[in-house]
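In: Predicted model and sequence follow; I will ask about them next.
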Amino acid sequence: MTTKVAFLGLGAMGAPMAVRLVRAGYDVVVWNRTAARAEPLTTLGATAAATPAEAVAGAEVVVTMLSDPAAVTAVAEAVAPALRPDAVLVEMSTIGPDGTRHVRELIPASVGMVDAPVMGSVDRAASGALAVLAGGTPRDLARVADLLAVFGTVTECGGPGAGSARKLVLISGIVAGVTVVGETLALAERLGLDDPRAVLEASPLSGLAARLFADGVDFSAEMAGKDLRLAGEVLDLPVMAAARQVLESAPDQDADLGAAVRAVNQKR
């Protein structure tokens, strides 16, 4: 029988991920706070629900892909009474280990939970090339292994919360690194180097430089700043705090991380 999946959150990342589940043959019910975002999914065969609780009714797997801890908490509170006792909640948002633990406390003990945030942007979400960082009990991980593989390469990171922890570590380093490389580019331009971008791309900074100029991605300055805030709640991290201040000064908070960093440095 086809597995029924509730997918909650159809933002820049959630929408292409939900599309992949529909095309993989899952029985998908979708919900989004802005209902119009569900319409393209219904043309592909998904069912749209009016509320999160309606979406999860009868679902064997529930996937959440939302913006921040507050949004995930609100949805978890809304769906908790409606979850099947044997369902598995797959939390794929970036909310950190503390946020993951809070969600675990909100849902019934009989419901399984896997934290599986992802690395990669909308281009990789659409092509199924995300890096999925999964944490959970062996039983829960096994139950959703095939579903997670639809999104990309799955790395089992350890017990509950391990995926969220690894994601926070990696994304914080990348966001801060891109911010610093943006300033490095500004320094190179001020010093009059020929083709500063090429200089960076031919150096050990090439990976971060590539992300600074990446096309077809959508990881906003606002969301990048949120991730650094979550890291700062775990530990006092002065460099990351400074990077967050840079991102918060970006004129367009909806702009992709790389574009936002370049825009800040163009004003120097």
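Out: Alright, I've got the coordinates. It should be emphasised that the depicted structure is a prediction, and the values quoted were computed from it without experimental measurement.

In: Only C-alpha atoms from now on, for both contacts and neighbour counts.
Out: OK.

In: the helices in the protein, which residues?
Out: Residue ranges of the helices in the chain, as given by DSSP state H, are 14-23, 39-44, 52-56, 69-79, 96-106, 122-127, 138-143, 145-149, 162-190, 196-201, 206-212, 221-234, 238-248, 257-266.

In: Quick check: which of the ones you listed is buried the most?
Out: When you average the neighbours per residue for each of these (mean count of other C-alpha atoms under 10 Å), helix 52-56 leads with a mean of 23.

In: returning to that earlier point: looking at the helices of the chain, which is nearest to Val88?
Out: Comparing the helices of the chain by their distance to Val88 (C-alpha to C-alpha), the top pick is helix 138-143, with 7.1 Å.

In: tell me the contacts of the closest residue to Leu141 other than its chain neighbours?
Out: Closest residue to Leu141 in three dimensions, ignoring its sequence neighbours and counting by C-alpha to C-alpha, 6 or more residues apart in numbering: Val114, at 6.6 Å. When the contact criterion is C-alpha atoms under 8 Å, 6 or more residues apart in numbering, the partners of Val114 are Val88, Leu89, Val90, Glu91, Ala134, Gly135, Gly136, Thr137, Asp140, Leu141, Pro160.

In: Check the gap between Val114 and Ser121 for me.
Out: Between Val114 and Ser121 the distance, using C-alpha to C-alpha, to the nearest Å, works out to 21 Å.

In: Give me the neighbour count for Pro204.
Out: Residue crowding around Pro204 was assessed by other C-alpha atoms under 10 Å; the count is 9.

In: mind putting the helices of the chain in TSV, distance to Met1 included?
Out: As requested, these are exported to TSV (distance: least, C-alpha to C-alpha, whole Å):
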stretch	distance to Met1
helix 14-23	15
helix 39-44	20
helix 52-56	18
helix 69-79	24
helix 96-106	28
helix 122-127	26
helix 138-143	15
helix 145-149	14
helix 162-190	29
helix 196-201	50
helix 206-212	42
helix 221-234	38
helix 238-248	47
helix 257-266	42
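
In: And the ones you listed: which comes nearest Asn32?
Out: Using C-alpha to C-alpha, these put helix 52-56 closest to Asn32, at 8.1 Å.

In: what helices or strands is the closest one leaning on?
Out: Secondary-structure packing of helix 52-56 (3 or more C-alpha pairs under 8 Å, 6 or more residues apart in numbering; DSSP states H and E): strand 4-8, strand 27-31, helix 69-79.

In: Pasting the second one now:
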Amino acid sequence: MTETTTGAAPRVGWIGAGRMGAAMAERLAKAGVDLAVWNRTAAKAAPLKKFGATVSETIAGLRDRDVVFTMVSTSEDLERVLLGEGGLLAGERCPAVVVDCSTVSTDASEALRRQCAERGVDFLAAPVSGNGKVVRAGALSIVVSGPEETYAKVAHLLGHIGASVTYVGEGDIARLVKIAHNLMLGVVTQTMAEITVLAEKGGVSRNAFLSFLNDSVMGSVFTRYKSPAFVNLDYTPTFTPILLRKDFDLGLAAARKLDVPMPVTAATAQLVQASVGSGRVEEDFAILLDLQAAASGITLKPEDVSVDDGLGAADEAARS
């Protein structure tokens, strides 16, 4: 395990135990890391106790930790837990390193990096690709930017959380990488919805079409993973339309700043907005399929068949 400058294993804090945060913290706890977790709703962090983690009643209780990870929903949430009243950096004592795994804007990340630097705290931007099930299957991907020497100190901790950890350079460029990733997530899902509805309206079952697609050169880990939701209309949320809209807003803002035309992304952004406007904001963003079907004059029904999401083998390996 990565050691501190005194030679001892680092004491780690974790802020944010939602669907993603809890699953990621669980992997650290299972790896034997000395872990303390805070969440606004303490009950969501309580299950981590059975894996050896402790639950902190306050964020201030994590200030004496060597490294603190954050996993929250928005830039405002991140600023609040770091700099707000009772925040991690609001006291005289601060952790040596903050590793933020949230998806926030580059501007917000840069501002918080400066605030950390003023307090002598190293800051790493480490957004992730995946969801709770992907985390538990040991298949999460992490992209990291910030001081390379700081990354080297915590790389082992990141390795406990994700199967793939990619260091991309100094500063906050990991934010742009993650936002670009999520733009593709939305565009591919919308395209997948369009071609699936096309096939179904032409008389092909969704299961048959997606089985063919996934076994072809056009299939991917993602199309296979999303197929059960498309076939059986199971919209249990992994990532909501609201969160996807946020990332499209961030991505298109970055494109304007860098003068990069993104016509396909811009068109998809309007369809993501339509999914939000439908009011189904607590479901998975795969509801793009339903919206495409409605626009095509058909009503979908669950096919009620077993569909492999491609994570089974990885999930079994993680459990063993």
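Out: Now that the structure is in, tell me what you want to look at. Remember, predicted model here, so these are calculated numbers, not experimental data.

In: Give me the TM-score for these two chains.
Out: The TM-score (TM-score structural alignment, normalised by the length of the first structure) is 0.89; 266 aligned residues with a C-alpha RMSD of 2.3 Å.

In: Please pull up the equivalent of the residue nearest to Leu141 of the first structure in the second structure.
Out: Alignment note: Val114 of the first structure maps to Leu124 in the second structure; criterion TM-score structural alignment.

In: Out of the contacts of Val114 of the first structure, flag the one nearest to Thr34 of the first structure.
Out: Within the contacts of Val114 of the first structure, the smallest distance to Thr34 of the first structure is 19.8 Å, found for Glu91 (C-alpha to C-alpha).

In: my read: the closest one touches Thr64, true?
Out: Yes - judged on C-alpha atoms under 8 Å, Glu91 of the first structure makes contact with Thr64 at a distance of 5.0 Å.

In: So for these two, which residue has more residues nearby?
Out: Regarding Glu91 of the first structure and Thr64, a neighbour count based on other C-alpha under 10 Å identifies Glu91 as having more, with 27 against 24.

In: ok, now how distant is the closest residue to Thr100 of the first structure other than its chain neighbours from Val72 of the first structure?
Out: With sequence-adjacent residues excluded and distances taken as C-alpha to C-alpha, 6+ apart, Thr100 of the first structure is closest to Gly161, at 6.3 Å. Taking C-alpha to C-alpha as the criterion, Gly161 of the first structure is separated from Val72 of the first structure by 15 Å.

In: Provide a list of residues in contact with the residue nearest to Thr100 of the first structure.
Out: When contacts are counted by C-alpha under 8 Å, 6+ apart, Gly161 of the first structure touches Pro97, Thr100, Arg101, Asp115, Gly135, Gly136.

In: And Leu130 of the first structure, how far from Pro16 of the first structure?
Out: Leu130 of the first structure sits 11 Å away from Pro16 of the first structure, taking C-alpha to C-alpha as the criterion.

In: for Arg197 of the first structure, same thing?
Out: Applying C-alpha to C-alpha, the value for Arg197 of the first structure to Pro16 of the first structure is 31 Å.

In: Tell me which of the helices of the first structure lies nearest to Ala6 of the first structure.
Out: In terms of C-alpha to C-alpha, the element of the helices of the first structure nearest to Ala6 of the first structure is helix 52-56, at 5.4 Å.

In: Setting the sequence-adjacent residues aside, check what's closest to Ser141 of the second structure.
Out: Closest residue to Ser141 of the second structure apart from its sequence neighbours, by C-alpha to C-alpha, 6+ apart: Ser164 at 4.7 Å.

In: Can you verify my assumption that the one you found contacts Leu140?
Out: Yes - counting by C-alpha under 8 Å, Ser164 of the second structure touches Leu140, with 6.7 Å between them.

In: Those two: which is more packed in?
Out: When Ser164 of the second structure is set against Leu140 and neighbours are counted by other C-alpha under 10 Å, the residue ahead is Leu140, at 21 against 16.

In: how about the more buried one, what does it touch?
Out: Val128, Ser129, Gly130, Asn131, Val134, Ile161, Gly162, Ala163, Ser164.

In: What is the equivalent residue in the first structure for the fifth one?
Out: It stands for Val134 of the second structure. When the first structure is aligned by TM-score structural alignment, the residue opposite Val134 of the second structure is Arg124.

In: how much space is there between that match and Val30 of the first structure?
Out: Between Arg124 of the first structure and Val30 of the first structure the distance, using C-alpha to C-alpha, works out to 21 Å.

In: And for Met113 of the first structure?
Out: Between Met113 of the first structure and Val30 of the first structure the distance, using C-alpha to C-alpha, works out to 19 Å.

In: For these two, indicate the residue with more neighbours.
Out: Under the criterion of other C-alpha under 10 Å, the comparison of Met113 of the first structure against Val30 puts Val30 first, with 31 against 28.

In: Just the residues contacting stretch 241-258 of the second structure, thanks.
Out: Counting by C-alpha under 8 Å, 6+ apart, stretch 241-258 of the second structure makes contact with 103, 105, 176, 179-180, 182-183, 186, 261-262, 265-266, 269, 272-273, 275-276, 281-285, all of which sit outside it.

In: try 7 Å
Out: With C-alpha atoms under 7 Å, 6 or more residues apart in numbering as the test, stretch 241-258 of the second structure has contacts from 105, 179-180, 182-183, 261, 269, 272-273, 275-276, 281, 284-285.

In: What's the match for Val62 of the first structure in the second structure?
Out: For Val62 of the first structure, the residue aligned by TM-score structural alignment is Val68.
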